[in-house]
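> Below is the structure, and that's it, no one-letter string:
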């Protein structure tokens, strides 16, 4: 790999690591090259060498710096991926020859890893349409676990750091005026500037309260692997502490943006919701106000980097690269486009499919990557201090308990709206005062409101709840019949036939709300 940024010849080291004899193998050693590393896949082992390069954003120009970067990579990644990161192994010179490990003069350092199935990274799984709801839920929890372990940095000047990132993105986009029209970049710069100024107090406050942490820093699908059935984060950014000492929602935004650009708005929304839900009693709803900025910066960086790499692509591949870069910029612009806060309430008896509909609607409501989905069944379990799928005794369904659940839903919905984000609340909402109260939350935050009432034959609903498995709802067929015996009072919400498949019901609601059909 030739580059103006290369400062030393590492080819002898690369030849050593690419030689099967070095590893006692008969078969070939596979090699993967990036701008910052050369990776050698040798049987069950992987050896990663930092490239001797100097960029504005990454300086690995000396052996000492590369050794420090290798140590930091091990330190950052071992807690999340102990089965992958095994240690550091030097390349040494003895009697004029290079060796992997052993005594002698150290001429290079490698990160030694256990090899895993290269087709099991989540970008490859996404290409195979394998991102199941269960996998996305596990992914969200894995990211939160990483963030919970991460060191807090309350001293960080988050607004200034993000302003520098924004300035770098704009400067990078301006380097390719043939692809990114100057007036388009100027408009993007203005939008970033306005948002940065408005968010300055919030970003500073989030840093003071521990939301700025030493995060992963490079959290996209290619850096998560499915190992033994669980998503494992690896390859955290190790060469620049400042680039990875960031708001945790800025870290998450890379993953959300990656999913969105792959046409999986539903997956991005689910990961966001599962991440917030896993936070328990203290979800970072205030940070939703900054999510448009975070998404725009992540996509803008990718647009800049993709454009800068065009010169190194084969001519036949450049058109696809240009299209990719433009798609990133378009996503960044969309993230910054004003989108009013909106509250959608979904009501109906148990078994009408409220939660399925709400989850299906969420990605189309409010700013990217869509609305926060609040569910009464999940709130009830949280307030009771049990797991989402744990069954509660009848005593947990008293009138007082239900009043507390609805109050918690309204409080959380208000917090989301206060951040300028969208929210979908699903609960039975059978009483007029419950429906009036949730609509009042929208009015209090100057947000638009849509109420949806789902209805279907009672026996249809009874059959559905009896067929449920691994669901937060504890409703039974008898509960459905009890609900049906109670009057709902005056209903001015949008009434929707909930019979049929979930996709059919979702299509009816989207049409009634004037939402465009989702892209295939």
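All right, it came through fine. Being a predicted model, the structure only gives us computed values, none of them experimental.

> use CA for all of it now, contacts and neighbours both
Fine.

> ok but residue 345 is inside a strand, no?
Yes. Assessed with DSSP: H, G, I helix; E, B strand; the rest coil, residue 345 lies in a strand.

> List the residues that contact it.
424, 425, 426, 427, 438, 449, 450, 451, 452 (C-alpha atoms under 8 Å, 6 or more residues apart in numbering).

> Recalculate using a threshold of 6 Å.
Contacts for residue 345 (C-alpha atoms under 6 Å, 6 or more residues apart in numbering) come out as 424, 425, 426, 451.

> so how many other residues sit close to the first one?
Burial of residue 424, expressed as a neighbour count using other C-alpha atoms under 10 Å, amounts to 27.

> My understanding was that it contacts residue 344; is that so?
Yes. Look at residue 424 against residue 344 with C-alpha atoms under 6 Å: they come within range, at 4.7 Å.

> Against that first model, consider the following:
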């Protein structure tokens, strides 16, 4: 078995740095993701992963796992703000989450769509789907598209993020997506901040990497706090 290495210069992250990603490319991407979601498997069991009890469990786990980073990568104010706004949003929108489950918006998704997992040549290839964890793979399609939108905003391309959402809604027909969009962008940014924060407790990570990780995690948590203000 021979595996070809994907050329770095064709990864979307690099192309964004070089300002080579335009609206035409984003339009193609939105269409590909919308069509993938339409065909993606769904069932009663898969739907449960987008239900309010499961979403609440995921958030409680996030808050518990980031307590030790308060004052280090996330400020006490941001932690409190996000926790309060998320809890309040879930209480106010129980019917909306139930409706999205009933409308089969929860599907077997890719689970990790961000610019580092998109290869752009003549065609667009989205690789490295999560196969090892159902909780990451079975989710509301809004959460999946929110990950890429958040990633674009983190890289200071909110223009492309807005266009991505606009085109995705057109191709998918998901008119209520924007009602949960800041919620899921907040979730995706918070998880990124959490995962990067874990590096600070890893003895195999050197000092320089930890300094860089601290800065990056802080930026993700600040972005999550910004999204939370809209909830």
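Arrived safely. Values in this document were obtained by computation on a predicted structure and should not be read as measured data.

> Overlay them and tell me the TM-score.
Scored by TM-score structural alignment, normalised by the length of the second structure, the superposition of the two chains gives a TM-score of 0.91; 225 aligned residues with a C-alpha RMSD of 1.7 Å.

> tell me the SS of residue 2 of the second structure?
coil.

> Please apply the same query to the one 3 residues further on.
Secondary structure, three-state DSSP: residue 5 of the second structure is coil.

> From residue 20 of the second structure, how far off is it?
Residue 5 of the second structure sits 21 Å away from residue 20 of the second structure, going by C-alpha to C-alpha, to the nearest Å.

> So these two - more neighbours on which side?
Set residue 5 of the second structure next to residue 20 and count neighbours by other C-alpha under 10 Å: residue 20 wins out with 11 against 6.

> aligned partner of the more buried one in the first structure?
Alignment note: residue 20 of the second structure maps to residue 130 in the first structure; criterion TM-score structural alignment.

> Likewise for residue 171 of the second structure?
So, by TM-score structural alignment, residue 171 of the second structure is matched to residue 278.

> Kindly report the same for residue 61 of the second structure.
Matched to the first structure by TM-score structural alignment, residue 61 of the second structure sits across from residue 168.

> which element is its match on?
helix 158-174 (DSSP states H and E).

> next helix or strand past that helix?
Following helix 158-174 of the first structure in sequence, per DSSP H and E, is helix 182-208.

> That next one vs the second structure, average distance?
By mean C-alpha distance after the TM-score superposition for the first structure, the fitted helix 182-208 of the first structure averages 1.5 Å away from its aligned residues in the second structure.

> Which stretch of the second structure lines up against the helix or strand immediately after that helix in the chain?
Downstream of helix 182-208 of the first structure, the next assigned helix or strand under DSSP H and E is strand 212-214. Using TM-score structural alignment, strand 212-214 of the first structure lines up with residues 106-108 of the second structure.

> Excluding sequence neighbours, find me the nearest residue to the spatially most central residue of the second structure.
When the second structure is reduced to its mean C-alpha position, the nearest residue by C-alpha atoms, centre = their mean turns out to be residue 147, at 2.3 Å. Distances taken as C-alpha to C-alpha, 6 or more residues apart in numbering put residue 188 closest to residue 147 of the second structure, at 5.6 Å, once the chain neighbours are dropped.

> For burial, what's the neighbour tally of the aligned residue in the first structure for the one you found?
With TM-score structural alignment as the criterion, residue 188 of the second structure lines up with residue 298 in the first structure. Neighbour count of residue 298 of the first structure, defined by other C-alpha under 10 Å: 26.

> Residue 298 of the first structure: helix or strand, and which one exactly?
Counting by DSSP H and E, residue 298 of the first structure is part of helix 291-308.

> What's the average distance for the next helix or strand after that helix when superposed on the second structure?
Downstream of helix 291-308 of the first structure, the first helix or strand assigned by DSSP H and E is helix 315-336. Following the fit onto the second structure, the mean deviation recorded for helix 315-336 of the first structure is 1.3 Å by mean C-alpha distance after the TM-score superposition for the first structure.

> Off-centre distance for helix 315-336 of the first structure?
20 Å (C-alpha atoms, centre = their mean, to the nearest Å).

> separation between residue 113 of the second structure and residue 228 of the second structure?
Counting by C-alpha to C-alpha, the gap from residue 113 of the second structure to residue 228 of the second structure is 22 Å.

> go on, residue 104 of the second structure?
The gap separating residue 104 of the second structure from residue 228 of the second structure is 26 Å, by C-alpha to C-alpha.

> More neighbours: which of these two?
Comparing residue 104 of the second structure with residue 228 by other C-alpha under 10 Å, the one with more neighbours is residue 228, at 23 against 18.

> What's residue 143 of the second structure aligned with over in the first structure?
In the first structure, residue 143 of the second structure lines up with residue 250, judged by TM-score structural alignment.

> sorry, that was for residue 155 of the second structure
So residue 155 of the second structure corresponds to residue 262, using TM-score structural alignment.

> which residues does residue 117 of the second structure contact?
126, 127 are the contacts of residue 117 of the second structure under C-alpha under 6 Å, 6+ apart.

> switch to 10 Å and redo it
Contacts for residue 117 of the second structure (C-alpha atoms under 10 Å, 6 or more residues apart in numbering) come out as 11, 12, 13, 125, 126, 127, 128, 129.

> Ok, residue 88 of the second structure next?
Contacts of residue 88 of the second structure by C-alpha under 10 Å, 6+ apart are 82, 231.

> try the one 3 residues further on
Under the criterion of C-alpha under 10 Å, 6+ apart, the neighbours of residue 91 of the second structure are 52, 85.

> count of residues packed around the closest residue to the match of residue 143 of the second structure other than its chain neighbours?
Closest residue in space to residue 250 of the first structure, ignoring its immediate chain neighbours: residue 294 at 5.1 Å, by C-alpha to C-alpha, 6+ apart. When neighbours are counted by other C-alpha under 10 Å, residue 294 of the first structure registers 25.
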